[in-house]
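*Asks:* my questions concern the predicted model and sequence given below.
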Amino acid sequence: MRSIRVILSTLITTAAALVCQSGAHAQSSVDLYGVLMSGFIWTNNVAGGKSVSPAEGPSRWGLKGNEDLGGGTKAVFTLESGFAMSSGQSFQGGRLFGRQAFVGLSNDALGTFTLGRQYDFANDWLAQSSAVYRWNGYFAHPGDNDNFNWQFRVNNAVKYQSPVVGGLQIGAMYSFGGVAGSFGNESAMSFGAKYENGPAKIQAAYFHMNHPALAASEGNWNTMLFPHISAASPNEANALNPQSMDIYGIGGTYQIGKTTLGLLWSHSDYDKLGDQGDGLADADARFDNIEANIAYNLTPQVQFVGAYAYTIGKVHPTDFAPQYHQVDVGVNYFVSHRTILYLAGIYQRAAGDATYANIECAGSSCAASSSRNQVSALAGIFHMF
């Protein structure tokens, strides 16, 4: 009996020594995290009638980890899954880790190099100045034409982000299309830069993708852009299959005391739309979005937010030129550092050749209006862990 106790004591002492030794040489961590959003959204006109439905914000959970390899180098990874709180259904086309799935190396002096399913720099950096990125996943531009509302990610991507030097950071990304016999088919590339100096932040980015409806198949290519390229009924949704897509722009924010001001310009090109049903197979669509936004912290618990966005579209060769005015307002109440109650309102006015307003948001009720005006109001809870 005594010998058994001696053996057990020796094993425990040895295990403890190994743990301490490994901790001294390498620090590793794996974190479970998530964002849960749930609520309701009311829309005054969806195809002529009112609608109330769940407000399906960008809920997600994920695993993020790193292993210290020594010399300032770490192995890093992120696995992130998006889902609907109301039903538990996976977003991003049912993918297990549809939001992000990548692994790579990070070095303090050389930067970070990752491979997998990732965000391009227009979505990852440029969108940081936008209202949709900063407040609850709503307030997107018409049709989410600049992908700031995370309609899709980039597969098979190799991504590099430099270290921050003097407040400046740059990045580059390339995605291999993976189509046999056609190296460039469904491929993508992106470049970005951001600069931070005290209260000022500036971001700029460029993103190009070939055959985005195939390369980013989780995007809703039947309804996302269609109401904004044709004066046809909003109930019609012909499939779009653009030959290529380009998104680029510049934006920035500036903090003055309790107030943060934001300004952004983004541009998107969709070439050879592939819409056979309306004779737009070879048509091209262009969109410019100009946005100004503001956040004011009345108290540590109460934050007011607002934004105005003007979108100008042009479709060639039809000369269809839609325009949209959108006003967004909201209030966030911070119950704690991790739990927020929110109220928000969105008004959109279609102008120019645009016949129907169509607010783009995460709720299932956000479909085209039967008129040039549309209003949505939403309320919900936002919890982080």
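*Replies:* Structure's in. What do you need? Residues are numbered from 1 along each chain as shown.

*Asks:* going forward, measure contacts and count neighbours with C-alpha atoms only.
*Replies:* Will do.

*Asks:* which residues of the stretch 251-385 of the chain fall in strands?
*Replies:* Counting by DSSP state E, counting those that start in this stretch, the stretch 251-385 of the chain has strands at residues 259-271, 284-297, 302-316, 322-334, 339-352, 373-384.

*Asks:* before we go on, here's another structure to hold up against the first:
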Amino acid sequence: MTKTGRSLLAAGTAGLLAHTAHCAPPPDYAPYASTSEQDPDIGSFNNTGKRVPDVSSLLLYGKVETGFMYGNSDAGQKNREMWNGTSYWGLRGTESLGGGTVAFFFLEQGFKLLSGKGPSNGVEWSKGSYVGLSNPAFGRLELGRMHKPDYWAYVDSDRNLDFGDSSLAAIKLQYDTVLGYDTYTDYFSNAVYYSTPHWRGLSADVAYGFSNVAGFQSLAGRQIGTRVRYAIGPFKFNVAYNDYGYYADNKTSASSSWKTELVSVAYKGWHGIEIGGNYIHAHRTSDNWFASSWQINAGIPLGAYDVNIGTAHVTQQGDRVTQSYSLNYAYHLSRRTTLFADALYYRNNRNGTVGVGVFANDSVQPGYAPWAVGVGMKHKF
């Protein structure tokens, strides 16, 4: 971990503890806050800001989403494409065991709406599969495949509509480039995940993903992650760390790692306007690649409409700089059905080569500024 990262994590954690020790929760304090009121993560209990209900139940849920995109992925390269969006379905079940203890399971699969194909990576339950136990006094334990702790810290800083769902969002620049989720996914496999009880708005998560590889290259895919979260009233604050193990090639015996440090904050204020931001540092040891990034975004509710704006900044290797800007407009026909329009613009410096990441041909010449606009529809069930 870099000196900057260690300092941020230490300062953030110390501030949380000091503030929590002198702060009693207000009368309307809710110990579990949803990720987003606009489009809550209705399926996953791995969102540790969410309460596991003390009931016996079985839920079938999902979302279907598609749209049309137009833009320039590179100089002279016009693109007109249908867009899959993020479509998925899942099963979630709970059984009340008494005394506040709940057993639960979660299975979720993504698919491509336009072609009917399943997950491209061949993982049947591509968006998570785990079983666990929860009790308000002892915390939560999950076993299987689930989102990692720094993912939820990242989610807390995003006030835009449909986190991770809209490819036309400024935060996608961070999501793909700095966090590396397009490289090694935002999940732990073969994992054990523990979340502490909530105390005066303070909680913590720790997770370990086993490589399940013996002998040569036995650390391939091993992950360690943790976060500390403070959420009380309209305020959320996170510090998180993740270490992912991998090998540079199939002949290398010395393992490498992708380390990520993250600090995030969000606040919901006047007329329900939500503002979020974060700072991330990442370092990859096999080739000494490193990057730092920040982002700011806001969600503005206007009755049946929402306007979401955001900007993200990424610096790679100290000289490759990309700034992204996004604008989203959403019209909610109902609680389940939404029409939306998006616009996204990336500005690369003379060394930057980051594409918007939404077109089939998305390579970018150094210094080019790609852009994309789109319209679409989604329906949740």
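*Replies:* Here it is on my side, so go on. Just so we're clear, the structure is a prediction, and the values are computed from it rather than from any experiment.

*Asks:* now what about the TM-score between them?
*Replies:* Superposed pair, TM-score by TM-score structural alignment, normalised by the length of structure 2: 0.77. Supporting alignment: 316 aligned residues with a Cα RMSD of 2.5 Å.

*Asks:* circling back to that earlier point, dump the strands of the stretch 251-385 of structure 1 to TSV, plus distance to Pro199 of structure 1.
*Replies:* Converted to TSV, the strands of the stretch 251-385 of structure 1 look like this (distance: least, Cα to Cα, whole Å):
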stretch	distance to Pro199 of structure 1
strand 259-271	9
strand 284-297	14
strand 302-316	18
strand 322-334	22
strand 339-352	24
strand 373-384	26
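
*Asks:* would you turn the ones you listed into TSV with mean neighbour count?
*Replies:* Formatted as TSV, the strands of the stretch 251-385 of structure 1 follow (neighbours: other Cα atoms under 10 Å):
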stretch	mean neighbour count
strand 259-271	21
strand 284-297	21
strand 302-316	20
strand 322-334	21
strand 339-352	20
strand 373-384	20
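
*Asks:* hmm, Val358 of structure 2 is touching Ser167, no?
*Replies:* Yes. The pair Val358 of structure 2 and Ser167 passes the contact test of Cα atoms under 8 Å, sitting 6.3 Å apart.

*Asks:* top helix in structure 1 by residue count?
*Replies:* The residue-count maximum for a helix in structure 1 (DSSP state H) belongs to helix 2-25.

*Asks:* same question for structure 2.
*Replies:* Criterion DSSP H: the longest helix present in structure 2 is helix 3-21.

*Asks:* so where is that one in structure 1?
*Replies:* Under TM-score structural alignment, helix 3-21 of structure 2 corresponds to no residues of structure 1.

*Asks:* quick one, that helix and strand 274-284 angle?
*Replies:* Angle of helix 3-21 of structure 2 versus strand 274-284, following axes from the mean of the first three to the mean of the last three Cα atoms, to 10 degrees, is 140 degrees.

*Asks:* against which helices or strands is helix 3-21 of structure 2 packed?
*Replies:* The helices and strands touching helix 3-21 of structure 2, judged by 3 or more Cα pairs under 8 Å, 6 or more residues apart in numbering; DSSP states H and E, are strand 235-246, strand 256-268.

*Asks:* quick one: the longest one to structure 1 mean distance?
*Replies:* It refers to strand 256-268 of structure 2. With mean Cα distance after the TM-score superposition for structure 1, strand 256-268 of structure 2 departs from structure 1 by a mean of 1.2 Å once superposed.

*Asks:* whereabouts in structure 1 does that strand align?
*Replies:* Using TM-score structural alignment, strand 256-268 of structure 2 pairs with 243-255 in structure 1.

*Asks:* residues touching the matching stretch, excluding its own?
*Replies:* If you take Cα atoms under 8 Å, 6 or more residues apart in numbering as the criterion, stretch 243-255 of structure 1 is touched by 122, 126-127, 129-130, 146, 199-212, 260-274.

*Asks:* if you set the cut-off to 6 Å instead, what comes out?
*Replies:* 129, 199-211, 260-272 (Cα atoms under 6 Å, 6 or more residues apart in numbering).

*Asks:* for stretch 156-175 of structure 2, same thing?
*Replies:* Contacts to stretch 156-175 of structure 2, defined as Cα under 6 Å, 6+ apart, come from residues 39, 86, 264-266, 274, 276-277, 298-299, 308, 310-312, 324-326, 344.
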